[in-house]
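Asks: Following is a predicted model, sequence given first.
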Amino acid sequence: MTSNDAWWRGAVIYHVYPRSFQDTSGDGIGDLNGITQRLGHIAELGADAVWISPFVRSPMRDFGYDVLDYCDVDPMFGTLEDFHRLLDTAHKRDLKVLMDQVLSHTSSDHPWFLESRASRDNAKADWYVWADPRPDGSPPNNWLSVFGGSAWQWEPRRSQYYLHNFLREQPDLNFHNPSVRAAVLDVCRFWLEMGVDGFRLDVCAFYFHDPELKDNPPNPNRPSGKSFMFNPYSMQRHVNDIGQPENLAFLEELRGLCDAYSAVLLGELHETDAEKLHREYTAPGRLHLAYGYWLLGAEEIGAGDLYGLVRALGHEAHEGWPAWALENHDFMRAPSRLADGEAPMALTAALISMRGAFCFYQGAELGLPEANVPFERLADPYGREFYPAYPGRDGSRTPIPWNADAPHSGFSEVEPWLPIPAEHRALNAEDQGRLAGSVLARMRRFLNWRRTRPELRDGNMDMLDLPEPVFGFVRAREEDRLLCLFNLGDGPVDVDPPQTGFGTPVEGHGLDWASHAGRVRLPRGGGYFGELA
C-alpha cells in the first residue's frame, strides 16, 4: 500500500460543506459536532480523508469564505474544543482532515482591513491592494469580479480603490508585502500545530497580482455552458489579476512549512490556463495535488474528453498529481448538469481509478440531483446577483437527507437554512444503505474494493487507444498490472481485446460486465477490471 506520508496520491477525499451536513445545535445549520457524529458514514463509504469547507469566524456574507478571524471557530459551527474532538475522532477512524484555507482575501470586517482602510500611512496600509483612480475617477484597470461588476471598490477614507476578486466585502490581501505572507503562514502554522493533516487552498492562483495593474486581454476561447455564459468574467483572459509567477515561490514556502508537519496541500485552480497552472503548481516542492474546473462545469464528458485531459495534465510517474472532481459546492450537481441526465457509475469509477486523488462531494454518494431553490429562499450572493439567468450555488448546497421518517430528513429538528426537496428525501442515506443496488451501496462496494488495490492508489498509468465510448488504461505497481475499462456511452458496447488482452477478471468491485465470444460486454455504466500477467 501507499506509505503513510504519501497517502494523498490515490486518496478519496470526502468534501463536507458543514452548513449542510448535520445540525446538532438545533438552529437549522450544520456544525462541527454534526460532522463528528457522521464520520462513520464517511469511513464506511471508503474515504481516506475529509475536506471541510470554512468554519472559522466570519460575517457569512459568502458563508465562511470571508474570514473575520483565521484562528477561531465561528460560534455557528461550535468551538475550538469541538474541532479538537472532530480531529481526534477522525484520526481514530483512520481519516485525515483537510481544512479549507482562504488566504487570498479576508472579510472587510477583519481587523487587518479596518486598520488598512483608515489611512494611507498606518502600519497595515499596504496589507491590501490599493490603487489610485484614473484621471476621470474610474477604476485603475478593467479587472472584473467573479461575482459581477468591477473588481475595484472606492474607499473614501483613502480616496483610493481596493481590489476584490469576489464580493466587495472580500478585499484582497497584498501578497507582495512580506508581512502579509508571514501572517498567513502563521495562520497555517496555528492549525498544523493543532493537528490538521493539510489544507485545501481556496483560489490559490489568486494570491499575487500584476503590480503594474495592466488590463486583462479579451478571451478568444470563452468557455461555454450554463456554468459560464451568464457572467462576463469569462470574457477576459485572467493573465494579470491571477496566476502570477511570484505565486510559485510562495507555494514553495508554504510547502516547506507543511512538509515539516507531513501535511498535504490541495489547490483549487481557476479555468484560465488551468492545464499550464496544473503542471507548474504540482511540480516538485509545490502543491501535492490540484484540481481545476475541467469536469466541474462540463455538460458532456466522453472518453475523448478524458483522454485529452489526461494528456494535457500529464500522467507519467515524474509528473504532478491531479485531484479529479466531478461535483463540489460551487457547481451544479452532476446528475442535473451532464447531458445524459445522470452521472453514470462508470464515469465516477473511471475518475476514481485514474492516477490521482478524487474529491467526493457530500451527497454524490446518494446520486442527489440539483435542488430547485425558490428565489425567496436563495442565500448565495452569487445567485442573487445573476438570478434568474443563474440561480447560484444553493442548489448543490442543500442539506443531506439522512432518513425519510425523521423531521427534515434527519438533518435538523428545525427548518433548515436551505430547503430539502422531496426528491432528495426519497434518496436518503438510510434507505439506500439497505438496498444492494442503490447508488450508495454500489459506491461503498466500489470504494472499499479499490482500497484493496495498491496499483489503483499510487501505481503508474498507461493509456490505451480504444474506440469511443470505451475509456481504458492500465495501472501498474511493481509486478501488479490491472486493466481498467469503462463504458462512458449511453448504451451497451462490446469491447474487442485490447493490445494487453483482457487478463484474469477481477470480481468484487460492483461494476457490471459479461464475457462472450472473446469479447467483453459492458452495459451502460459498466466497467471491467482484469489482472494482467
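Replies: Received, thanks.
Asks: all contacts plus neighbour counts: C-alpha atoms, from now on.
Replies: OK.
Asks: What are the boundaries of the strands in the stretch 1-150 of the chain?
Replies: With strands called from DSSP state E, counting those that start in this stretch, the stretch 1-150 of the chain shows them at 12-16, 49-52, 56-57, 69-73, 96-101, 130-131.
Asks: can I get those strands in JSON lines with mean neighbour count?
Replies: Converted to JSON lines, the strands of the stretch 1-150 of the chain look like this (neighbours: other CA atoms under 10 Å):
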{"stretch": "strand 12-16", "mean neighbour count": "24"}
{"stretch": "strand 49-52", "mean neighbour count": "24"}
{"stretch": "strand 56-57", "mean neighbour count": "24"}
{"stretch": "strand 69-73", "mean neighbour count": "19"}
{"stretch": "strand 96-101", "mean neighbour count": "24"}
{"stretch": "strand 130-131", "mean neighbour count": "22"}
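Asks: this is the other structure I want to compare:
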Amino acid sequence: MTLTKDENWWRGAVIYQIYPRSYQDSNADGIGDLAGIVQRLPHIAGLGADAIWLSPFFTSPMKDFGYDVADYCDVDPMFGTLADFETLVTTAHALGLRVMIDLVLSHTSDAHPWFKESRVDRSNPKADWYVWADPSPDGTPPNNWLSIFGGPAWHWDSRRQQYYLHNFLTSQPDLNFHEPAVQEALLDVARFWLKLGVDGFRLDTINFYFADKYLRANPPLPKELRNDSIAPAVNPYNHQLHLFDKNQPENLEFLKKFRDVLRPYGAAAVGEVGDAQRGLEIMAEYTSGGDKVQMCYPFEMLQPARLTAQGVAQIFTRMGRAAPDAWPCWSYSNHDTVRHITRWHLSDAGAKAYTALLIALRGSICLYQGEELGLPEAELSFEDLQDPYGIEFWPEFKGRDGCRTPMVWQRDNLHGGFSTAAKAWLPVTAPHLPLAVSEQAGEAGSMLEFYRAALAFRRAHPVLRDGSMEGLQAEGDVVQFLRRGDEVLFCAVNLGETCITVTLPEGSWQGIGAELGGQPVTGGTVTLDAWQICLARRA
C-alpha cells in the first residue's frame, strides 16, 4: 500500500498508541524495542488504523520511562538505533501507516546536557534555559506550586543557590519557554524527526510549556470542585486552581511557530491537554483557527467515572461553545490511566457499545495497545511496580503499571509471546493470556474482530471521519446524533441496561452496521436493549 499525500490525513484518523517497552521484545532482554514493533506492524495495519503513535524511545535515564529525555535526537540503546527507527518508518509507510512520535517538550531529564550546563552558574550560555528562581526571604520555595508527582514543584540546587521548577519528578526540570533560544532548539528537534520521515507528533503536556513569568502563586480550589483526572485524589495537587503554573497565553504563539514547522511536511500534531477544569476549552483554543496544532485530546473521556449519555452531550455542548471548529482526538485509555474496561466496569457488550460510539463521534481517535483485545487493568503486587507515581502513592493509588504490561500475542507462552526472556520488565498476568491475539483472530464475536469491523465501518463511511455532527441529545442512557456529509447517518447508542425505544428523525431510514450489532429500523423507530446500537442511513 502506498501512502497518499494528504495534508488533512489526520482529520478523523484512527491513531494506535504503542508503548514501546511493552509491545514486542526482539532481543530477549525483557523490554520491547523498535525492531519488535516492526515485526508487529502488520497487526496494526490489519486492525485498520491510519497511524501509530510511539511513546518516547529517546535516550533517557528512564526514571519516568522515557518521559525524562536526555537526548532528543537519538534512540536509547534499550530500544535500538536510529537505523532501526528509519526501518520502522519505511515499513509502516509500506503498510499504509503514518508514524507519530511523542515529543516531551515541557521538560527534560536532569541528565540532559542543556540542564547540566544551565545549573553550573547564573551566567553560562544556557543559564536561562530552565525555570530558575531565588528563594523566598525565609529560604522556602518562591511560591506554592505543586508537582503532579507529589510535594512542591521546586527543588533546591546548591550550585546556583536557586530553586528550579519541576512539574513532575525532581529529575525532570522544566524548560523556560520565555527564552527564545529554547523555543528554537525545540523546533529544531521537530525538524530533525520530520526529515527522518515522521508524519507528526503527540505533544506531551502541551499546556505546561509556559509558566507565569512573574511566578504568581496559585489560589486554592474549593473541595467540591476538585477532580482526580490529572492526579490521584490522594495528591494535594488537586487542592489548587492552576492559574499560573500552566495554561499561559504565551503558548498560543509558540504553537503557531510549531505549526509553521509542520506545514511543509504535511505533518500533524496532537496535544495532550492536562487540565481538570478547562480541558475542553483549552483544547478548543489550541486547535481552532487552523494556525496552531491540528488536534488535542482532553481528559473528559479518561475520567474515573463512566462516560454517560448526558456526559457526551455536555462535552460536545461545551466544545461547541468554546470554538465550533475545534478538533478533538478522543480516547478512552492510554498509558497513564486505568484501562477503561476496568475503570468503567464494562462487560464485553458494554465495551463494544462504547467502541461503536467512539468510531461515530466527530473527531479523531486514539486507541491504546491491547484495547482491541478488551484487556482489563492488570493486577500487580507492590514488588512488581516500576512506576515512580505508583510507588509514591501506594496503596491508595496503584500507579500506571497496570495499563503498561506487555501486549499478549499468544496464549501458550510465559510472556504472552512478548518476549523469550526469563523475566519481562513487567509481568503478563494470567487473565490477559486467554485474550491474546492468537485466541481472538478470526473468531466471530471476539473483541478483536469487533474492533476490526468497527474501523472498517468508519473507513467505509467518510462522513464519520470529517462530516458535521448535528442534533446531539441524550435521553436516559441513549445518546443519539446525526453525521452529515456526502451521506447522512443516524447514530444511537444505549450506554446502559434499560431498554429504550428511539424515534428516528423525519425521513426514510435504512438500518446499516449489522456487523457491529446495529439494530433493524422499522416504522421510524428502533428499540435498543442494553448496550445495543442503531446505525441508519437516510435513503
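Replies: On my side now, so go ahead. These figures come from a predicted structure and were not determined experimentally.
Asks: ok so, going back, got the strands of the stretch 1-150 of the first structure as a markdown table, with distance to Arg384 of the first structure columns?
Replies: Shown next, in a markdown table, are these (distance: least, CA to CA, whole Å):
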| stretch | distance to Arg384 of the first structure |
| --- | --- |
| strand 12-16 | 23 |
| strand 49-52 | 25 |
| strand 56-57 | 23 |
| strand 69-73 | 26 |
| strand 96-101 | 24 |
| strand 130-131 | 28 |
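Asks: For the aligned partner of Ala350 of the first structure in the second structure, grab the count of nearby residues.
Replies: In the second structure, the residue matched to Ala350 of the first structure (TM-score structural alignment) is Leu357. For Leu357 of the second structure, the number of neighbouring residues by other CA atoms under 10 Å comes to 20.
Asks: show me the contacts for Leu357 of the second structure.
Replies: Val493 (CA atoms under 8 Å, 6 or more residues apart in numbering).
Asks: That one and Leu464 of the second structure, how far apart?
Replies: Leu357 of the second structure is 11 Å from Leu464 of the second structure, where distance means CA to CA, to the nearest Å.
Asks: what does Tyr451 of the second structure give?
Replies: Per CA to CA, Tyr451 of the second structure is found 15 Å from Leu464 of the second structure.
Asks: Nearest to Arg333 of the first structure, out of the strands of the stretch 1-150 of the first structure?
Replies: Counting by CA to CA, Arg333 of the first structure lies closest to strand 12-16 out of those; the figure is 13.5 Å.
Asks: Now do the same for Trp449 of the first structure: its match in the second structure.
Replies: Under the alignment (TM-score structural alignment), Trp449 of the first structure pairs with Phe457 in the second structure.
Asks: I figured that match was touching Gly518, is that so?
Replies: No. Between Phe457 of the second structure and Gly518 there is no contact under CA atoms under 8 Å: 11.5 Å.
Asks: quick one on the thing from earlier: what's the closest non-adjacent residue to the match of Trp449 of the first structure?
Replies: In this structure, Phe457 of the second structure finds its nearest non-sequential neighbour in Gly513, 7.4 Å apart by CA to CA, 6 or more residues apart in numbering.
Asks: Need the counterpart of that neighbour in the first structure.
Replies: So, by TM-score structural alignment, Gly513 of the second structure is matched to Glu507.
Asks: burial count for that match?
Replies: By other CA under 10 Å, 12 other residues sit near Glu507 of the first structure.
Asks: what does Met354 of the first structure give?
Replies: Counted with other CA under 10 Å, Met354 of the first structure comes out at 29.
Asks: Let me know the distance separating it from Asn216 of the first structure.
Replies: Taken as CA to CA, the span from Met354 of the first structure to Asn216 of the first structure is 35 Å.
Asks: And Ser336 of the first structure, by the same measure?
Replies: Ser336 of the first structure is 33 Å from Asn216 of the first structure, by CA to CA.
Asks: ditto for Phe63 of the first structure
Replies: Phe63 of the first structure sits 29 Å away from Asn216 of the first structure, going by CA to CA.
Asks: Determine how far the last residue of stretch 240-260 of the second structure lies from the first.
Replies: Start-to-end span of stretch 240-260 of the second structure (CA to CA) is 35 Å.
Asks: Which stretch of the first structure is that stretch matched to in the alignment?
Replies: Residues 236-256 of the first structure are where stretch 240-260 of the second structure lands when matched by TM-score structural alignment.
Asks: buried set for the matching stretch?
Replies: In terms of neighbour count (16 or more other CA atoms under 10 Å), stretch 236-256 of the first structure has its buried residues at 236-244, 247-248, 250-252, 254-255.
Asks: Repeat that for stretch 387-400 of the second structure.
Replies: Under the neighbour-count criterion of 16+ other CA under 10 Å, stretch 387-400 of the second structure has Asp387, Pro388, Tyr389, Gly390, Ile391, Phe393, Phe397, Lys398, Gly399, Arg400 buried.
Asks: Just to be sure, the match of Gly513 of the second structure is in a strand?
Replies: No. Assessed with DSSP: H, G, I helix; E, B strand; the rest coil, Glu507 of the first structure is coil; it does not lie in a strand.
Asks: the helices in the stretch 301-450 of the first structure, which residues?
Replies: If you assign secondary structure with DSSP state H, counting those that start in this stretch, the helices in the stretch 301-450 of the first structure sit at 303-313, 334-337, 345-353, 381-386, 422-425, 429-433, 439-450.
Asks: Same list, those helices, but as JSON lines with distance to Thr36 of the first structure please.
Replies: Listed next are the helices of the stretch 301-450 of the first structure as JSON lines, based on distance: least, CA to CA, whole Å:
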{"stretch": "helix 303-313", "distance to Thr36 of the first structure": "35"}
{"stretch": "helix 334-337", "distance to Thr36 of the first structure": "27"}
{"stretch": "helix 345-353", "distance to Thr36 of the first structure": "25"}
{"stretch": "helix 381-386", "distance to Thr36 of the first structure": "29"}
{"stretch": "helix 422-425", "distance to Thr36 of the first structure": "22"}
{"stretch": "helix 429-433", "distance to Thr36 of the first structure": "17"}
{"stretch": "helix 439-450", "distance to Thr36 of the first structure": "20"}
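Asks: any idea how far the equivalent of Ser419 of the second structure over in the first structure lies from Asp394 of the first structure?
Replies: In the first structure, the residue matched to Ser419 of the second structure (TM-score structural alignment) is Ser412. Per CA to CA, Ser412 of the first structure is found 18 Å from Asp394 of the first structure.
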